[in-house]
Each structure stands twice: as C-alpha cells, then as structure tokens.
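Undergrad: the following comprises the amino acid sequence and a computationally predicted model.
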Amino acid sequence: MNIVIVPDSFKECLSAKAVAANISIGILQVFPKATLVEIPISDGGEGMLESIAYGIEVKLVTVEVMDPLMRNIEAQYGILKDKKTAVIEMAKASGLELLKEEEKNPMITSTYGTGQLIKDALDKGCTKIIIGIGGTATNDGGAGMVKALGARLLDSKEKLIKEGGGYLNELHTIDMSNFDERILQCELVVACDVRNPLTGKNGASLVYGKQKGGKTKDLEQLDANLTHYAKCIDATLGIAVANIPGAGAAGGTGAALLAFLKGKLSTGIELMMETLQLEEHIKNADLVITAEGKIDGQTLHGKTIAGVAKLAQKQHVPVIVITGNIDDNIEEIYTMGVCAVHAIVNKPMNLSEAIAQAPNLIQQCAKNIMGTIAPFARN
C-alpha cells in the first residue's frame, strides 16, 4: 500500500513534521510493509520554512531581529539553491509562538522583525521572496515591517509613532524618502491562507484580534486604527487597501505587502503544494492522509486540508483526515474527496491533557484507521 502523509502542524502542540512521523508510526503497526511518503506542509503560516526545507534543498540563514515585543532574538529564513529566491516565514520573527500567554497584546506587538528578514534577503542578493504570513502575534497592519525597510511613520509632531496596532491612530504622515527601493525590483509572492479584508466585521481586528491576545474592549479600537491607517496609505500611495481580500491577513500585514512592497497574494496551500510538487507524489498513491489541529468552517477556505483534498480528488485518490478537534459546519468537506474525519481524542480530557498526549493519540488514531482498512485491503 502506498500512502502519502500530508499534515499541517497542530498549532502550539506539534510541528507538521512531528505529526507526519507519528502518523507513520501508527500506520506501520498495521501495515509494516507500507510505502510511506511524508510531506509535512503549511498553508503559509508557522511551519512553512520547515516544510519547504524538508521537501527541497534550502540554505538556512540565521539573523538577529526584533521579536513582536522588540526584543532581540535569532530567526531563520531560507534561500533556495538558485541563490536568488528567499523563503521567509513571518512567524519566525513576528509569530504568536514567540510569546508567552501573558505577553500577547496586539496593541503593542510589531512586525518590525519581519522587515529585518526581508532586508537581509535583499542584502544577500535575493530577487524573489516567497513570504508566508500566517501565525503572527500582530495587528499593526505591517507598520513595523515597513519601518524596518526605511519608511517613516510620523505623528502630527513629525515623531515616529510607537510600535503596535494601538498607536496607528496617531499616524499623520508617511515618509517614503528612505524606503528601501530594492524591494520594488524584487518579485514578492505572498502565501496567504485567509481572504479577510483589512477592516470591518470580517477584518483583521474583529476576527483575529482576540486570538492574538486582544481584549474585547480593544478590538473596536484596533479596527478603527487600521481604518485610519488605510486612509493614510491611500493618501500617500494612492492605493485603497481596506477592502482588498487578503489585506487583513497577519493582522493587516497583507495590506502593507500589497501597498508598500507591491506583493502579489497567493493562496498559501496552493503555493506550497506547487513548490513541493505534491501532485506528483499523490498520482501513484492508494491513500492520502492529511491532518490539522482543528477542523471548522474556515477549513473549507484556503486551508491545508481543503487544498490537499481537492488535489487528491483530481487524481481520484481517497483522503482521510486526522484532527485534534472537529467543530460544526464541516459537511461540505466530504464533497471535496474526503472519505472520513477522525478526531484523535479517545476519552474525556481537557486541552492541556490532549496536547501532552498528542503524539500517542495520533499514533493510536492512525493505527485504528489502518485497522479498519486492513480487512478490505487484504482482500
């Protein structure tokens, strides 16, 4: 039996690579002679760099940058073997995973470190940048990123505004005179897993602000600040970003990548599948197993499971999904070629217990799936 294993990470629990390894362990307990191909994948968020480095040749570069709270850290990005293409995972410098729970606060977190990674790639001669913008701790509209690239965001007294989404309402003038124009000569491809606009009820702040640590009372202010920010961008650059699908990705960084850096938004999972040549692996498979930490209504729109399922359906290969949690409204996923969805939790337990036991739970779930298939496969 030929099985392709294509999981995303279980956020704040296991990397995609670790999920794939544990699925394999469970499969081999039932089918010890199965041919397994592990392809850890990401939809553009955390794990993107690891996924690409696992699948193709990449030189990893380590840079000292600022984390979301403007503390010095080391972050990595990759350069492909053509020596001209950089792969940047925004979460490495500006990710939610870099902060403790009590440190999460989109009013003050910044994307400055992401801008430093981009600048380093330009310094090393890269002329194409693939940047994945999921998993961030920020809601600053990419303001920190463009500051790191030389833009000056000034208040009414011509002083630089502070870092974080909570200070965007103080923006009065955008000075582009020292902006690093090398980025405008660079092909910038943005791997984006959401289609949210920058502002409004479906925008960055009101939809994602809370999971970044935003207090309920702050979310309306963050949205209003991004609305003001969008007006300043339009006045300076002549680009109306507020309602562009995807502009709200990564706390509004999608808007800055479009307006300041002239990037092109691409569906993250489709870009990753193409880069890793996933369809070639699926063509000869008997079964595809994909996985993600949670399945909900968003899974159907640009997320890993939906992307993998559609590709497998094209090749007439059945798909089984393993997940940590099954939410409501997932019925449509069965029209995409998914045969079954299995949650790993096998008895009552709280989230911390499930996270602690995740490797064993994934192994046992994969083993049970293969046990169900075994009588039919052998016949």
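TA: Perfect, thanks for sending it. Residues are numbered from 1 along each chain as shown.

Undergrad: only C-alpha atoms from now on, for both contacts and neighbour counts.
TA: Fine.

Undergrad: so Gln363 is in contact with Gln29, correct?
TA: No - if you go by CA atoms under 8 Å, Gln363 and Gln29 don't touch, sitting 9.2 Å apart.

Undergrad: out of these two, which sits in the more crowded spot?
TA: A direct count of neighbours by other CA atoms under 10 Å for Gln363 and Gln29 places Gln363 higher, at 22 against 17.

Undergrad: check contacts around the more buried one.
TA: Asn22, Ile23, Ser24, Ile25, Gly26, Ile27 (CA atoms under 8 Å, 6 or more residues apart in numbering).

Undergrad: quick one, what contacts the closest residue to it other than its chain neighbours?
TA: Nearest residue to Gln363 in three dimensions, chain neighbours excluded: Gly26, at 4.2 Å (CA to CA, 6 or more residues apart in numbering). Neighbour list for Gly26: Ile362, Gln363, Gln364, Cys365, Ala366, Lys367 [criterion: CA under 8 Å, 6+ apart].

Undergrad: please compare the first structure with the one that follows:
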Amino acid sequence: MSRYVLVAPDKFKGSATAADVAAHLAAGLRAGGVLALELPVADGGDGTLDAALAAGFRRVPVCATGPTGLPVHTAVAVRGGVAVVELASVSGLVLLPDGPDPLHATSRGTGELLRAALDAGATRIVLGVGGSACTDGGTGMLAALGARFLDAHGVELPDGGGALADLHDVDLSGLDPRVAETEIVLASDVDNPLVDAPAGYGPQKGATPADIALLERGLARLADLIDPAAARLPGAGAAGGVGFAALAVLGARMRPGIEVVLDAVGFADALAGAALVVTGEGRLDAQTLHGKAPAGVAAAARAAGVGVVAVCGVCELDDAQLAAAGFAAAYALTQWCPDEHRCMAEPGPLLEEVGRMLAGTSLVGTALI
C-alpha cells in the first residue's frame, strides 16, 4: 500500500468532534491528491468513546444514571475482550442540566458502564476519567458494582460527596466478583492525591469554600476506611476521587490518558504506514504541552521518526514551544478567518481548505517521495 498522511486530531471543543475534524482535513488532503487515513484520538476525557468507535469498536448502548440521578443514554465501546468506558459520557460536568451540584453529583453511572462492559465479556477495561462532575471519591461507581457505604445506624448513604462526612462503614463484600478477574486501566493525566481533589478541582464543579471543606472531610473519612496509603497515590484525586476508588478497590493501574487511547485505537499500526501525521485540537496552548492529545500524538510519532504538523482553531504557542513539542508546523483556522466565532461555528470548510493547502506543501510532498 502507498504511504499516506495519518490524520489523528482530538476534538475542537465546542465546535467539532474529532471524527468530524479528521474527516474534513482528510477530504482536503484527498482533494489535493494525497492519500489520507483518518484516526480520531482523545486523551481520556470526553471524546474517548467516539475515538474508540471510529477505530472500529462496537457500540453497546447503555442507559445509566447521570450525575444528578436522571437517566443518560450513552454506550461503552467493545472490541474482542477490550472495552472503553468514558466517565464524561455519563458522569460528566456537561450533563448537569441545572448547573454544578458539587455535593450531590454522583459517579454511579460510571459503575453502571463498567458493569455493562463486564456483561459484554470484557476482560480489559480502559476507564477514561476526564471531565467529571462529581467529587464523591468514586463511591457511586463502587455502589453500582455492589459496594455499600453506611452511616452509624447501618443505613446506606445517599449519593454524592457531601454525604461522606457521615460515613461510618464500608462494605465491599458484595462487589462484583468479575472485577477481580478484569484488568482495569485508569486513563488519566491527573497526578493529585485524593485529598487535593476538592480544592484542586472543586471550584470548577461549583464548590464553595464551605463545600470544599465538607468534601475534604468526607474523602478523608473514606480514605481512612478503605486504604489511607492508596489515597496518597498520584492519580487518586482524578475525577473527584474516582481515581482512588479505581486504584484502591478495583485494582486499576494508571497510565497517561493519551497513551492508553493511542494503544486502544491502534495508533502504532496506523503510524507504520504514515509518511506524515496531522493532529490538533481547538486551541493549542500551554495545557496542550502537559498530556493533551496532540502532544501525545507528536511524541509517539517523533519516537517512530515520523513528522507531525498540528491544525487548530487558535494557536497560542510560539515557534520554539511547537518545535520542542515535536511539531514541524502549526496551522490555525484563524489564519484563514480572523473571526474566531465563525471558526468555531463553521470549521468544516476551513479545515478542508487547510487540508488542501497541506497537500501542496513541501512537508507533505517530501514525506511522500
């Protein structure tokens, strides 16, 4: 097979899915006479499920409990014995209909998705935990898998991190036994311990200083009853403590989100036939350089000796930062259309124009020789 340009972007948040971005860029490249292979990616947050489905995973629909208790229609992605579960699709901040609810938002739906993955025959589960609405220490997730969290009278606590200050006992005897036989990979770039979760991420979930103090007491109580040492592990604070529950109770191991997703979607195999990689996201900025998808794609491609260019809506990185991250060049849609709002509202034609332009550059021409 002739070599091709591998198009592996993340989503343009609030504008286009990763699959849409890849499709438009690839269409532009093909219009310029260049072979292109689409492989949307994600970093473990929202978009992870879509990336797995675009890579050939089978969609298994699930109706699960949303962060406020209302039902959410979502899915898990399954291929062979591997399943991909995206917390954001069921316990995500974007699913709060009336705004943040830091004391009551629950991770219960994430546990229901894990159970659905087990029901589908998964023996390895990738759990992407970015974009959570909850700070419940993963108790909702564990409750959906059979755990019980009791007050001093033996009554089960209501969902949400605000109730954990009254936690008296944890009963894990009813935990789904299939968990012990399943490899669970926590896809996360958060390296905070559990105690840092409320103060570090609570404000973006709507937590007031008083809420943060209450959540900290509850999570400290949870850690004391389950595994104080695990609470101090890097990543235990991911997704409001879902990381702690996964590491301490489910036996998960943590890996950087983008690395896990690249493995799951078969990036290495696709890279083997690539002459050049095109990646990107809506905004290239300082956060991009710390575990976001484009930086992970660039690192993997560079390690394989394949050049990488980035396409984005807006670029806030200078040439030195781009070069240090492994990008040969970066192209922002605002170079073609200075109106950022229009770039977000109508990215498709602009992305195709960028693709056609790339097809005619020496970066593509030289790579394909």
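TA: Arrived safely. Here the structure is a predicted model, which means the values were calculated and not measured.

Undergrad: re the thing from before, kindly indicate which of the contacts of Gln363 of the first structure lies nearest Glu170 of the first structure.
TA: Among those, Asn22 lies closest to Glu170 of the first structure (CA to CA), at 49.0 Å.

Undergrad: ok but that closest one is inside a helix, no?
TA: Yes - the assignment for Asn22 of the first structure by DSSP: H, G, I helix; E, B strand; the rest coil puts it in a helix.

Undergrad: burial count for it?
TA: Asn22 of the first structure has 20 neighbours, counted by other CA under 10 Å.

Undergrad: the one 3 residues further on too?
TA: By the criterion of other CA under 10 Å, Ile25 of the first structure has 19 neighbours.

Undergrad: show me what the residue nearest to Gln363 of the first structure lines up with in the second structure.
TA: Under the alignment (TM-score structural alignment), Gly26 of the first structure pairs with Gly28 of the second structure.

Undergrad: gap between that match and Glu353 of the second structure?
TA: Taking CA to CA, to the nearest Å as the measure, Gly28 of the second structure falls 6 Å from Glu353 of the second structure.

Undergrad: farthest-apart pair in the contacts of Gly26 of the first structure, please.
TA: Greatest spatial distance among these (CA to CA): Ile362 and Lys367, at 8.5 Å.

Undergrad: and of the contacts of Gln363 of the first structure, the nearest to Met90 of the first structure?
TA: Closest approach between the contacts of Gln363 of the first structure and Met90 of the first structure, by CA to CA: Asn22, at 26.5 Å.

Undergrad: and the nearest residue to that closest one once chain neighbours are set aside, which of the three is it?
TA: Among residues not flanking Asn22 of the first structure along the chain, Gln363 sits closest, at 5.2 Å (CA to CA, 6+ apart). Following three-state DSSP, the label given to Gln363 of the first structure is helix.

Undergrad: identify the residue of the second structure aligned to Gln363 of the first structure.
TA: Using TM-score structural alignment as the criterion, Gln363 of the first structure maps onto Glu352 of the second structure.

Undergrad: kindly provide the distance from the most centrally placed residue in the first structure to Leu96 of the first structure.
TA: Nearest residue to the geometric centre of the first structure (CA atoms, centre = their mean): Gly45, 1.3 Å. Distance of Gly45 of the first structure to Leu96 of the first structure, computed by CA to CA: 11 Å.

Undergrad: noted, bye for now.
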